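>>> the sequence and its predicted three-dimensional model are supplied below.
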Amino acid sequence: MSLAVQFSEYGDSDVLRVVDVEPPTAGPGQVRLAVRAAGVNPVDWKTMKGEMREQLSVRFPAGLGYDVAGVVDQVGPGVTGLKVGDEVLGMAPPSFGQFVVADPAALVAKPAALPWEMAGGLAGAGGAAWIGLELLAVAFREATTAGIQMHVGGSGPNLGRALRDLLPLIEQGRLRVPVSRTYPLREVAAALDDSSAGHVRGKIVLLPN
């Protein structure tokens, strides 16, 4: 058995439960991660409260979490490029648990020197921001070419590429993703309360193990 965060109704953090579940199994084209860190984002507590119900379809009992960093401990059929023991980071919802299955395309190798808590919060904070900057650059180029009216076409770069672009900057010390506080998995309610209160400088990260 393993631990995972679930909720069975919308509400404040008192609806959250840390429950025993069967570890998921990596299916075709998937890997399973032993989670070492999982970043908390505003979308998590907004989903819990029901504020995202028009954007996200939730089937109860539901999990939470997107950002993840962990160790590959199971590889599904058809997966190449990752093996058991690889340390990775990226996105793998629902990531608030001890084990999670992931799409390899949403993962990148974790640099050995990158602390787990920073790696676990990087995808949401760093990847999304980098994608946004690249989209802004696209818009600026189009505005320069076609006058001052700006338009961004296409879907933009994917998360994996954005993270691969970011990691060298972090390794060189040119970019930091500050971590405000870490919480053990069983204190997930306090972590989401902390995030929803605002005024947090840096990422909040859950450490499941």
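That came in fine, so what should we check first?
>>> only C-alpha atoms from now on, for both contacts and neighbour counts.
OK.
>>> flag every buried residue along the longest helix along the chain.
Scanning the chain for the longest helix, with DSSP state H as the assignment, gives helix 128-146. Using 16 or more other Cα atoms under 10 Å as the test for burial, helix 128-146 gives 128, 130-131, 135, 138-140, 142.
>>> how distant is that helix from the center of its chain?
Relative to the centre of its chain, helix 128-146 is centred 23 Å away, using Cα atoms, centre = their mean, to the nearest Å.
>>> presented hereafter is structure B, for comparison with structure A:
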Amino acid sequence: MRAITYSTYGDADVLELTDRPDPHVGPDVVVVGVRAASVNPVDWKVRQGYLDGLLDAQFPVVPGWDVAGVVEQVGLDTPEHQVGDEVYGYVRTDVVHGGTFAEKVAAPVRTLARKPRSLSFEEAAAVPLTGLTALQSIRRSGVRDGQTVLVHAAAGGVGSFAVQIARALGARVIGTASEANHEFLRSLGAEPVTYGDGLAERVRALAPDGVDVALDYVGGDAVAVSAEVLADGGTITSITDPAARDEHGGHYVWVRPSTADLDDLTAMFDAGTLRVEVARTYDLADAADAHRASEDGHVRGKIVVRV
């Protein structure tokens, strides 16, 4: 099968289109014929070696954790899926090796769910990691009706889902973004504020009594700023900075594969509660360009690779 691989840590130039053996199907694993995958910042951070020691890499690595495709082969005990099922998933395992930037991927059934009927394969591939991150961080934070929620990097892949999910729960949402993305945030139901110097003052102007929940999806000084604008008894949750948990009594979230959570996202998409923003689409052979676009950091929504 064709696959993107890299055999050493480095910049996007280490990515190559190669021929690899077809993946092995285990007892609780299905082989998915990949129609589309997507790029997440963690993909190029792993490729650059930033997570070495936290995640073990077995070279050559096929990158990518997000997938949408069709089940081609089932394992000995996979009653959840049949050949021909359209699925999507967050195919992360403990060893970084056989990822989704390939024509086929071996996916444990715990990482997959049925693809939303309302989404194309390209749109579905843009959902799993970011959608699960948003859903799990919101649930960990206890977001509920009537609260005011601050979402950092609200126009990004995770942030845009978090805005929509929090709004669906009945929360008021304030979202940080560049001015170019303010109208986009309004279309999702958020009140936009510009990030950067003076952010705490701008948030306080919108929420004089503070925010009940602050969700950090960007890092930097987001946790520190959140602490400045947090209401008494409020919660800070971060996916980038352990200080949210260790210094402020909040939460530090590392997204987990979950069929049940993917099913919940599917229901939201098919009900029209959620929408997904695909920023750009690349062919598999151009995966290095897709990684570079993600590293540039100025993309609204998700970057998708078509297989």
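Right, received. Where do you want to start? None of the values given here were measured: they were computed from a predicted structure.
>>> what about the most centrally placed residue in the first structure, distance to residue 75 of the first structure?
In the first structure, the centroid-proximal residue (Cα atoms, centre = their mean) is residue 67; its distance is 1.3 Å. According to Cα to Cα, to the nearest Å, residue 67 of the first structure and residue 75 of the first structure sit 20 Å apart.
>>> next: residue 64 of the first structure.
Separation of residue 64 of the first structure from residue 75 of the first structure (Cα to Cα): 23 Å.
>>> then residue 82 of the first structure?
As defined by Cα to Cα, residue 82 of the first structure lies at a distance of 8 Å from residue 75 of the first structure.
>>> more neighbours, the two?
Taking neighbours as other Cα atoms under 10 Å, residue 82 of the first structure and residue 75 compare with residue 75 leading, 23 against 18.
>>> quick one: contacts for that one?
26, 30-32, 82-84 (Cα atoms under 8 Å, 6 or more residues apart in numbering).
>>> do you know how far it is from residue 91 of the first structure?
Taken as Cα to Cα, the span from residue 75 of the first structure to residue 91 of the first structure is 17 Å.
>>> wait, the residue nearest to the centre of the first structure touches residue 36, no?
No. With contacts counted by Cα atoms under 8 Å, residue 67 of the first structure stays clear of residue 36, the gap being 11.0 Å.
>>> what's the overlap in contacts for these two?
With Cα under 8 Å, 6+ apart, residue 67 of the first structure and residue 36 have common neighbours residue 120.
>>> burial count for the residue lying closest to residue 110 of the first structure once chain neighbours are set aside?
In space, and not counting its chain neighbours, residue 110 of the first structure is closest to residue 88: 4.6 Å by Cα to Cα, 6 or more residues apart in numbering. Neighbour count of residue 88 of the first structure, defined by other Cα under 10 Å: 26.
>>> confirm residue 88 of the first structure sits in a strand?
Yes. Under DSSP: H, G, I helix; E, B strand; the rest coil, residue 88 of the first structure sits within a strand.
>>> what sits against it?
69-72, 107-110.
>>> residue 292 of the second structure too?
Neighbouring residues of residue 292 of the second structure by Cα under 8 Å, 6+ apart: residue 12.
>>> what does it correspond to in the first structure?
For residue 292 of the second structure, the aligned position in the first structure is occupied by residue 193, per TM-score structural alignment.
>>> now do residue 27 of the second structure
By TM-score structural alignment, residue 27 of the second structure lines up with residue 28.
>>> does that match count as helix, strand or coil?
From three-state DSSP, the assignment for residue 28 of the first structure is coil.
>>> how much space between it and residue 103 of the first structure?
10 Å.
>>> more neighbours: which of the two?
Per other Cα under 10 Å, whichever of residue 28 of the first structure and residue 103 has more neighbours is residue 103, with 18 against 12.
>>> leaving out sequence neighbours, find the closest residue to whatever residue of the second structure lines up with the more buried one.
Matched by TM-score structural alignment, residue 103 of the first structure corresponds to residue 108 in the second structure. Distances taken as Cα to Cα, 6+ apart put residue 29 closest to residue 108 of the second structure, at 4.2 Å, once the chain neighbours are dropped.
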